[in-house]
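1. Next input, structure requested:
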Amino acid sequence: MNDGTIRGQVADAVRGHWVDNHAPEWLRPYARLARWERPIGWQLLLWPCWWSAAIAAIAGGHAVPNIWHLVLFMIGAIAMRGAGCTYNDLVDQDIDDKVARTRSRPLPSGQVTPFQAKLFLVAQALVGLVVLLQFNRFTVLLGIASLAVVAIYPFMKRVTNWPQLFLGLAFSWGALMGWAAAFGSLSWPAFAFYAGGILWTIGYDTIYAHQDKEDDAIVGVHSTARLFGSHTKPALTLLYGGATVLFGAALFGVDAGPAAFVGLALGFGHLARQIVVLDIDDNDQCLKLFRSNAGFGWILFAGLVADALIQALL
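-> As a prediction, the model looks like this:
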């Protein structure tokens, strides 16, 4: 290979992870296919689910979100994120082979065959299905509906400058799921949180996409990083600002108290810092800022849980 890796390694994988140090040799290509060494992906998929469960707890007058639902959402996020990555790599084999950061991934490098990847995809999807079936009927149908967005996302980078929008539609679906799991229906605060999650996702994935903008231009892949270019910071200000406003509207809709808004304010400060320090030509920093959105998730979730507990005790 001409990307500086040896066989069995992936150029953009985390080094020194348990996948390298402890996983059986036969499992490693599949673990890398599912990105198990990079938990940020399933964390970003999980946060809208947990936020939604938390605002549902506030709306329902409960001291804490439904713990069983939180556990199910975590298992489902890990399984479906892995399935999504596997599906994405199957669709993008031709593109990944032309990009330095991705050509050493299991499929383009030949560590896993397409047939093996498809079997692995089915296995992960079955885990996700088992998790989904633990919820009420409305939530099950809602979860199945999300597959339409998931299915078209990998193709969007070929036809639109806004593939990050479609990622947002898929990755923020959990903002609807947490509410539906609690109430068996949907109300406007859940939709407001969903819309906010979409803007947040476009923002953080734009930062992530700046790592590949040169290669993307060569192979003809579109992204909001290429679209915004030198105007990325103003675009992020609108995206993160809009997300904060929509999250705030949802909090008003469930009569949230001060703790939730304090968490939102601290979270906005976290997002604002990303914008201020961002250097779109520093790939290492872009990756670091992208990963820092897991911290934003914790900040917002902590505020929501604290608010639910305070309101239940008053």
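2. drop to CA atoms for contacts and neighbour counts, all remaining ones
-> OK.
3. Helix or strand next in line after the helix or strand containing residue 70, which one?
-> In the assignment (DSSP states H and E), residue 70 maps to helix 67-91. As assigned by DSSP H and E, the chain's next helix or strand after helix 67-91 is helix 93-96.
4. which parts of that following helix are buried?
-> Of the residues in helix 93-96, 93, 95-96 count as buried by neighbour count, 16 or more other C-alpha atoms under 10 Å.
5. next structured bit after it?
-> Per DSSP H and E, helix 93-96 leads on to helix 114-132 as the next helix or strand towards the C-terminus.
6. ok, residues contacting that following helix?
-> Here helix 114-132 makes contact (C-alpha atoms under 8 Å, 6 or more residues apart in numbering) with 30, 72-73, 75-77, 79-80, 82-83, 86-87, 90, 107, 139-140, 143.
7. And for stretch 176-188?
-> Contacts of stretch 176-188 (C-alpha under 8 Å, 6+ apart): 48-56, 66, 69, 135-139, 142-143, 190-191, 194, 250, 253.
8. Remind me which helix or strand the spatially closest residue to residue 165 that is not a sequence neighbour belongs to.
-> The shortest distance from residue 165 to any non-neighbouring residue, by C-alpha to C-alpha, 6 or more residues apart in numbering, is to residue 202 (5.7 Å). Secondary structure from DSSP H and E places residue 202 in helix 188-209.
9. this one next, for a side-by-side:
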Amino acid sequence: MTSAAPSSAAPSRLSLYLNLVRWDRPAGTYLLLWPTLAALWMAADGWPGWHLLLVFGLGTLLMRSAGCAVNDVADREFDKHVKRTAQRPVTSGQITVKQALGLGAVLTLVAFALVLTTNAPTILLSVAALAVTILYPFTKRWVSMPQAVLGVAFSFGIPMAFSATLGGREWGLQAIHAAVPLAAWGLLVANLFWVLAYDTEYAMVDRDDDIRIGIKTSALTLGRFDVIGVMTFYGVFLALWTGLGLRLGMGHWFLAGMAIAAAQVVWHYMLIKDRTREGCFKAFRENHWVGFAVFAGTVVDLTLR
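-> The predicted structure is shown next:
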């Protein structure tokens, strides 16, 4: 008589690594991708070419994946106390810290190899972007709004898109200054407020767990003003991005994209106003459509100009 087969097979090594980098949850990649590509189209004043599209498209995917690996290592002691994250591969012990960091390092090196095909200012900016990405997971211990640090990390693709399009071979801060206009840094600030909005929604989901385990989030810092805070962040993002886009020569189709994004923000208010876990998580998860509206409006505007 043969023994009965186990009810469920252990996950394969590949599936664990894919889970580590959130392969089955691409929304985070889209949140990085859409503002970066919108900036790339603005910098190029239209189609940026296949080379830069590949660099920033694939580079965004790789760096988001590497960031997830680093984040899970940094948060492994916290995640075991949160039901939603307790089964992440590093937290559950299915992948070791060394293996997770090794995968993150490999993904980062591949992304850096892509950046090396651009120019000197972009390479310099990528080093700064990497430093912020590594720093972010640890700021939850001592920064009252670590989402602001995440906002910088998630927005660095914007000045990099401008430097890759407009920069030359010179190295140094002067080269970065020449390649990245002031408006591009303004777009970074605008996007930072969008990140503050959607990641505060995300933090509202885990508010009770975060209080219990003692980490800092914008949702806890804002307290009973969390919904007002989220909507203020959205408002600043929409106002700044619209104004800077017009300064960079965008037109009616761009404004139409921003209007669609604003309409979605109103819907997000309806989702989060009662502070339910389901509503807040849905608002966070659907945020990539806000970014897509901004990107699509930008592309259509520059194409039909």
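10. residues contacting the equivalent of residue 35 of structure 1 over in structure 2?
-> Here residue 35 of structure 1 is matched to residue 22 in structure 2, going by TM-score structural alignment. Contact partners of residue 22 of structure 2, counting by C-alpha under 8 Å, 6+ apart, are 65, 68.
11. and the residue nearest to residue 165 of structure 1, how many neighbours does it have?
-> Using other C-alpha atoms under 10 Å, the number of residues around residue 202 of structure 1 comes to 25.
12. got the contact list for it?
-> 164-165, 167-168, 224, 239.
13. Determine which two of these are furthest apart.
-> Among these, the pair separated by the greatest distance (C-alpha to C-alpha) is 167 and 239, at 14.4 Å.
14. re earlier: can you tell me what the residue nearest to residue 165 of structure 1 aligns to in structure 2?
-> Checking TM-score structural alignment: residue 202 of structure 1 goes with residue 196.
15. ok, now how distant is its match from residue 164 of structure 2?
-> Distance, residue 196 of structure 2 to residue 164 of structure 2, using C-alpha to C-alpha, to the nearest Å: 26 Å.
16. do residue 237 of structure 2 as well
-> Applying C-alpha to C-alpha, the value for residue 237 of structure 2 to residue 164 of structure 2 is 24 Å.
17. same deal with residue 104 of structure 2?
-> To residue 164 of structure 2, residue 104 of structure 2 is 24 Å away according to C-alpha to C-alpha.
18. Looking at the two, which has the bigger crowd around it?
-> For residue 104 of structure 2 and residue 164, the more surrounded residue by other C-alpha under 10 Å is residue 164, and the numbers stand at 28 against 23.
19. which one in structure 1 is aligned with that one?
-> If you follow residue 164 of structure 2 across to structure 1 using TM-score structural alignment, you land on residue 181.
20. Just the helices from the stretch 151-300 of structure 1, written as ranges.
-> Remark: helices assigned in the stretch 151-300 of structure 1 by DSSP state H, counting those that start in this stretch are 163-171, 174-183, 188-209, 213-219, 224-228, 232-253, 258-277, 283-291, 293-313.
21. Let's have those helices in a markdown table, adding distance to residue 153 of structure 1.
-> Converted to a markdown table, the helices of the stretch 151-300 of structure 1 look like this (distance: least, C-alpha to C-alpha, whole Å):
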| stretch | distance to residue 153 of structure 1 |
| --- | --- |
| helix 163-171 | 6 |
| helix 174-183 | 16 |
| helix 188-209 | 13 |
| helix 213-219 | 16 |
| helix 224-228 | 14 |
| helix 232-253 | 20 |
| helix 258-277 | 25 |
| helix 283-291 | 19 |
| helix 293-313 | 21 |
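22. So for residue 151 of structure 1, which of those sits nearest?
-> Checking the helices of the stretch 151-300 of structure 1 against residue 151 of structure 1 by C-alpha to C-alpha gives helix 163-171 as the closest, at 9.3 Å.
23. so that closest one aligns onto which residues of structure 2?
-> Under TM-score structural alignment, the alignment places helix 163-171 of structure 1 onto residues 146-154 of structure 2.
24. now stretch 131-145 of structure 1
-> Taking TM-score structural alignment, stretch 131-145 of structure 1 hits residues 114-128 over in structure 2.
25. Then stretch 289-300 of structure 1?
-> Under TM-score structural alignment, the match for stretch 289-300 of structure 1 is residues 283-294.
26. So which bits of that stretch are buried?
-> So for stretch 283-294 of structure 2, counting by 16+ other C-alpha under 10 Å, buried means 283-285, 287-294.
27. Go through these and say which is closest to residue 261 of structure 2.
-> residue 290 (4.7 Å).
28. With adjacent residues omitted, what lies nearest to that closest one?
-> What sits nearest to residue 290 of structure 2 in space, not counting adjacent residues and going by C-alpha to C-alpha, 6+ apart, is residue 261, at 4.7 Å.
29. could you measure the alignment partner in structure 1 of the one you found against residue 240 of structure 1, distance?
-> Residue pairing (TM-score structural alignment): residue 261 of structure 2 is matched to residue 267 of structure 1. Distance of residue 267 of structure 1 to residue 240 of structure 1, computed by C-alpha to C-alpha: 10 Å.
30. Report the spatially nearest residue to residue 46 of structure 2, omitting neighbours in sequence.
-> residue 302 (5.2 Å).
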